[in-house]
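# have a look at this fold, sequence not included:
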């Protein structure tokens, strides 16, 4: 499992691909960029736990998972867990937030209000989110014939400069720096062993198998058309689109640089953005109007399937093949 180092999620690469392919003058460019920075800040907040997790004191058979996304069999819906700590005695769930400013928590109303300057923004309460994840995890464990165990649901603020405010103290809500002490406390209050070593190994293997990373379909999300992102590739050195293919290399007529891999980033972007099946002529235009044979040769290693078997054949790229 991904024990300490958090893997960079696919959706960040997808947003970066969209921002590369979409013209900055596009009506939705700034809104998409704002969403990207929101997701990036959230990831950076989770990433900041790396050091804290490296100093926690856990049972030698315990393990830690980051960024889990699991599916419940009953309703076929996914649920996500930022931080999961599995020990022989209990399971800990941590919902991680990286908000700045003053954070006013009202769990009875299921909300958190962020006060920053003169602005006030309301979000779902992360503590309620973590409790919902705990319930879903209990169902998931039962569905996989795993014994019930105490599950503790907490919420953490990863930004140490944020101010946590609430009318009454909330023991399950704190800054991330307190995580080692919280886990120490749970270790002291849970002395009955629930999971054997074999149970833990089975669960770790199962979580790894069942974890399914989210694949965002950004073109549909922002009501874009695929032709808006399938624009001719550009030079890696000067961003010009005046490229020519000559002797298995790309030649830029603007800066006169030569390169063999100019097309790779563009093809990866199309795969990340799930542009779907496209005709060979579309790829020819995308690849600086090269010949059909050359275009087919460049995309063939990354094609997962052909929609048609004869005339009118279309090609789809798979990001896992790059």
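Yes, it's here. Everything numeric in this text was worked out from a predicted model, so none of it was measured.

# contacts and neighbour counts: CA atoms only from here.
OK.

# just the strands in the stretch 151-300 of the chain please.
Assigned by DSSP state E, counting those that start in this stretch, the strands in the stretch 151-300 of the chain fall at 151-157, 163-166, 173-175, 243-246, 249-252, 258-259, 278-279.

# which other helices and strands contact the last one?
What that stands for is strand 278-279. Judged by 3 or more C-alpha pairs under 8 Å, 6 or more residues apart in numbering; DSSP states H and E, strand 278-279 is in contact with strand 314-317.

# any buried residues in the strand it packs on, and which?
For strand 314-317, the neighbour count (16 or more other C-alpha atoms under 10 Å) marks 314-317 as buried.

# cool, stretch 263-270 as well?
For stretch 263-270, a neighbour-count test (16+ other C-alpha under 10 Å) marks 263, 265-270 as buried.

# nearest to residue 101, of the residues you listed?
The nearest member of the buried residues of stretch 263-270 to residue 101, counting by C-alpha to C-alpha, is residue 269 at 35.3 Å.

# below is structure B, check it against A:
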């Protein structure tokens, strides 16, 4: 589990019962747990493929001084590198390449997110510093 999931589970063990249902704490924990579950689901599916022509690395944490960055899953082959940023969210997602915006629709409500391609490009540029 991610470090945050462990932290929330430890917190729940120590909190008094009346505080365990605090909306902000439970909501954050569910978000972290959903992300963890999504990563594990992808890890499992990747493990079902024969891995003789590529390598899979999960949960990589690298330093880009003065900070660190994390890669959910990195797939290396002789010809290509794939960087997977795993999300586990509900609803319908649409990416508008002209506006460079990702939107999520759940129950008629639309929420906007940062451009995931820019995130991947940033990760790619950080990785290239290692190569």
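Arrived safely. Since the structure is predicted, the reported quantities are computational estimates derived from the model, not experimental observations.

# what's the mean deviation for the lengthiest helix in the second structure versus the first structure?
For the second structure, the helix with the greatest residue count under DSSP state H is helix 23-47. Averaged over the aligned pairs, helix 23-47 of the second structure sits 1.1 Å from the first structure after superposition, using mean C-alpha distance after the TM-score superposition for the first structure.

# give me the buried positions along that helix.
For helix 23-47 of the second structure, a neighbour-count test (16+ other C-alpha under 10 Å) marks 29, 32-40, 42-43 as buried.

# same check on stretch 81-99 of the second structure?
Here stretch 81-99 of the second structure shows 83, 86, 95 as buried, counting by 16+ other C-alpha under 10 Å.

# with adjacent residues omitted, what lies nearest to the equivalent of residue 68 of the first structure over in the second structure?
In the second structure, the residue matched to residue 68 of the first structure (TM-score structural alignment) is residue 60. Closest residue to residue 60 of the second structure apart from its sequence neighbours, by C-alpha to C-alpha, 6 or more residues apart in numbering: residue 71 at 5.1 Å.

# show me the contacts for the one you found.
Applying C-alpha atoms under 8 Å, 6 or more residues apart in numbering to residue 71 of the second structure gives the contacts 58-61, 83-85, 123.

# which of these still touch in the first structure?
Contacts conserved in the first structure for these, counting by both residues aligned by TM-score structural alignment, their matches' C-alpha atoms under 8 Å: 58-61, 83-85, 123.

# and of these, the nearest to residue 112 of the second structure?
Distance to residue 112 of the second structure across those (C-alpha to C-alpha) is lowest for residue 85, with 17.3 Å.

# gap between the residue mapped onto that closest one from the first structure and residue 152 of the first structure?
Residue 85 of the second structure maps onto residue 95 in the first structure when the alignment is built from TM-score structural alignment. Look at residue 95 of the first structure and residue 152 of the first structure: by C-alpha to C-alpha, to the nearest Å, they are 11 Å apart.

# shared neighbours of these two, anything?
The contact sets of residue 95 of the first structure and residue 152 do not overlap (C-alpha under 8 Å, 6+ apart).

# got a list of contacts for stretch 20-29 of the second structure?
Contacts of stretch 20-29 of the second structure (C-alpha under 8 Å, 6+ apart): 4-5, 8, 12.
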